[in-house]
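>>> Give me a 3D structure for the following:
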Amino acid sequence: MTTFSATQSTAGAIANDVAKTRAGSRKARYFFVGMAILFPVIAVIGFTPSYQAMNAGTLTPHWVVHIHGALMTSWLLVFLAQAILAANGNFKFHRKLGLLSVVLGVLVWLAMATVSAHALIANHPPKEDFLFDLLLMEFYAMSSFGLFFTWGIFVRKKDSAAHKRLLMLATLVLLQAAVDRIHWLPLLGIGYPYVFFLYLDTLLIPLFIYDFFSLRRIHKITLIGSGVIIMLQLSVSLIWGSPAWHQFWFNRLAPFVEKVIEVKLNDAQTDPLLGNYGDKKWHMTVSDDKGKLYLKLPDQPAFELGAISKTELFVTTILWKLYFVKGADGRVIKVINKQGPLTWEVQRLKN
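The predicted structure follows:
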């Protein structure tokens, strides 16, 4: 009788575990597929303004950037497909697609490195420019994605729970670039990196909630992965804007970039460029102060300008070039502004 009761209890425990496992599988199916759907939505929201600018002709990215975008999009779609296949129990195709995702993951990582290097070498920004801080963001994304992706591949056969969490974290950190571009989010305009990070980190909250309700505890990968992400984010925030960081990478890039040859303009050459440009919504002023040219925007400090020719100026501390266009009468009628791939025109305002 005692043996029968013990056997019955054991059978009941096993049945209970099976029931919990199935319930957990159902939750996993909805959770990971749901997150895999949410990620492309965030990417679309973040990058839509950029594609609108490309359509309007004001943004002309290099072809390397297009390849980078295609690889990132492919990764999001493959992650979604993998989540759906796993949720439906189609592990045969899940594993086959997994082989492709390994190659794709390596290409995604290489594309991040290539785009970062190209942006700095092609634009050769001054050492004070914001691009050197963006390089920090790229290092953070490359480090975290590379770690989670590689770790997730190694544990895929022996620990599926860790595998799917690691691949989700790898995909999540790729969304930083999209989140940074959602300019209507409160406080994004103040320029501090921790604000951008806080918005991305809200995507970690659902994983903690899922772990708590499905496991009654927080999975170790969720804890370790979140800790790694936050540690790297804190590192970026501490180094952000560091003159030493800017100087180090400016010196490393110096042998690979074309040096800007500045020329000295006389008063007769600079006077036609002076004045106000823009419209009712936005304007800038080019002025002369004791023989030096300055660019002034409303409510911002003046930027010193250098000259490449008598119709081409550049801001000495940030990546910004100004091309002055003359009309039939020889007077300047507009300025074409270029900041890397971004181009826009402003008309000269009547005094």
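
>>> CA only for contacts and neighbour counts going forward, please
Fine.

>>> which ones are touching K164?
Residues in contact with K164 (Cα atoms under 8 Å, 6 or more residues apart in numbering) are G152.

>>> 10 Å instead, please
K164 makes contact with A28, F32, F79, Q82, A83, A86, G152, I153, V155, R156, A170, I221, according to Cα atoms under 10 Å, 6 or more residues apart in numbering.

>>> now swap in D211 and tell me
Per Cα under 10 Å, 6+ apart, neighbours of D211: G24, A28, R217, I218, H219, K220, T222.

>>> Sequence B follows; please return its structure for comparison with A:
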Amino acid sequence: MATLVAPIVRKKRADDIFFTMMSVVQLTIVVVGFAPSYFLRGAVFAPLPSLVVHLHGAVFSSWIFLFVIQSSLVSAGNIRLHRKLGVLGAVIAGLMVILGILAPFGTIRRAAHLPSFFTPESFLVGNVFGIIVFGAYVAFAIWKRNNRIVHKRMMLMANAMLMSPALARMAFPVTSNGFAATIPFMAHHPFLIGVIPLAMIVALFIFDLLTQRRVLAVTLIGGILFWATDPVSDWIIARPFSHQLVLWAQHHP
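Predicted structure coming up:
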């Protein structure tokens, strides 16, 4: 006698939906922020100032797209492929830290134009310190890769560390009196550069409260360290060492 077996449909967990949606939000911020200077100018074919900047753009883009793919794979239940691609992700993350340090030094050396809310010290130290913190978050996430709860949260917070450069470059086309122009949105609202990434951490706090009935230790500790990044970075920027580092970057190839 034949029996009909209903296919097993994997029920999505709340965190599958939340983390996938957050990865898409982060991807959107990066694409919009770097669209004028990178994506709409041909990406790897864009006229960028140096090989390091080209590599930085390609590796950064690969990471953010891979992050969305990885989140989607977990949501779809394809853990095997997620783990295989995780090896590639670890390599890309390592390259990001190296290039994320070299790129701002190159920007200072070229005396490139910086947004009005940056000083050379804040640009150099802020970017270098941020990418180092990103690397630390990713390293911890990789170490805890078998702990789904910790791994997902650390990766989300690591990616939130990458949002500031994209946010700082956000500009939107407008037309005024028949002339096309581009408005650097964040130049008028620079506080949002720090508020939006922090809002992602707050969203994670709220998600924990709704799904776990408490804020998990990894979210609490990771969130506090995330919040402390700006004050620590500001303290370093105010030290004479930061100015000396800028002078060194300006005069050394």
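
>>> on that earlier part again, going by neighbour count, which of the contacts of K164 of structure 1 are buried?
Among the contacts of K164 of structure 1, the ones that count as buried by 16 or more other Cα atoms under 10 Å are A28, F32, F79, Q82, A83, A86, G152, I153, R156, A170, I221.

>>> so which helix or strand takes in the second one?
Element membership of F32 of structure 1 [criterion: DSSP states H and E] is helix 2-56.

>>> What does A177 of structure 1 correspond to in structure 2?
In structure 2, the residue matched to A177 of structure 1 (TM-score structural alignment) is P165.

>>> ok, now A117 of structure 1?
In structure 2, A117 of structure 1 lands on F105 (TM-score structural alignment).

>>> How about F123 of structure 2, nearest residue that isn't a chain neighbour?
P104 (7.4 Å; Cα to Cα, 6 or more residues apart in numbering).

>>> what about that neighbour, helix or strand, and which?
Applying DSSP H and E as the criterion places P104 of structure 2 in helix 79-109.

>>> That helix vs structure 1, average distance?
In the superposition with structure 1, the average deviation recorded for helix 79-109 of structure 2 is 1.2 Å (mean Cα distance after the TM-score superposition for structure 1).

>>> Now do the helix or strand just after that helix against helix 79-109, angle only.
Downstream of helix 79-109 of structure 2, the next assigned helix or strand under DSSP H and E is helix 120-143. Orientation of helix 120-143 of structure 2 against helix 79-109 (axes from the mean of the first three to the mean of the last three Cα atoms, to 10 degrees) gives an angle of 160 degrees.

>>> For F65 of structure 2, what is the corresponding residue in structure 1?
By TM-score structural alignment, F65 of structure 2 lines up with L77.

>>> er, I29 of structure 2 I mean
Checking TM-score structural alignment: I29 of structure 2 goes with I42.

>>> what's the neighbour count on its match?
Close neighbours of I42 of structure 1, defined as other Cα atoms under 10 Å, add up to 15.

>>> Contacts only, for it.
L175, Q176, A178, V179, I182.

>>> show me where the stretch 151-300 of structure 1 has helices.
160-174, 176-180, 193-201, 205-215, 220-239, 243-253, 267-270 (DSSP state H, counting those that start in this stretch).

>>> Could you dump those into TSV with distance to L59 of structure 1 added?
Output for the helices of the stretch 151-300 of structure 1, formatted as TSV (distance: least, Cα to Cα, whole Å):
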stretch	distance to L59 of structure 1
helix 160-174	22
helix 176-180	16
helix 193-201	23
helix 205-215	35
helix 220-239	27
helix 243-253	25
helix 267-270	29
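
>>> closest to A56 of structure 1 out of the ones you listed?
Closest approach to A56 of structure 1 among the helices of the stretch 151-300 of structure 1 is made by helix 176-180 (20.0 Å; Cα to Cα).

>>> which secondary structure elements does the closest one contact?
helix 2-56, helix 131-154, helix 193-201 (3 or more Cα pairs under 10 Å, 6 or more residues apart in numbering; DSSP states H and E).
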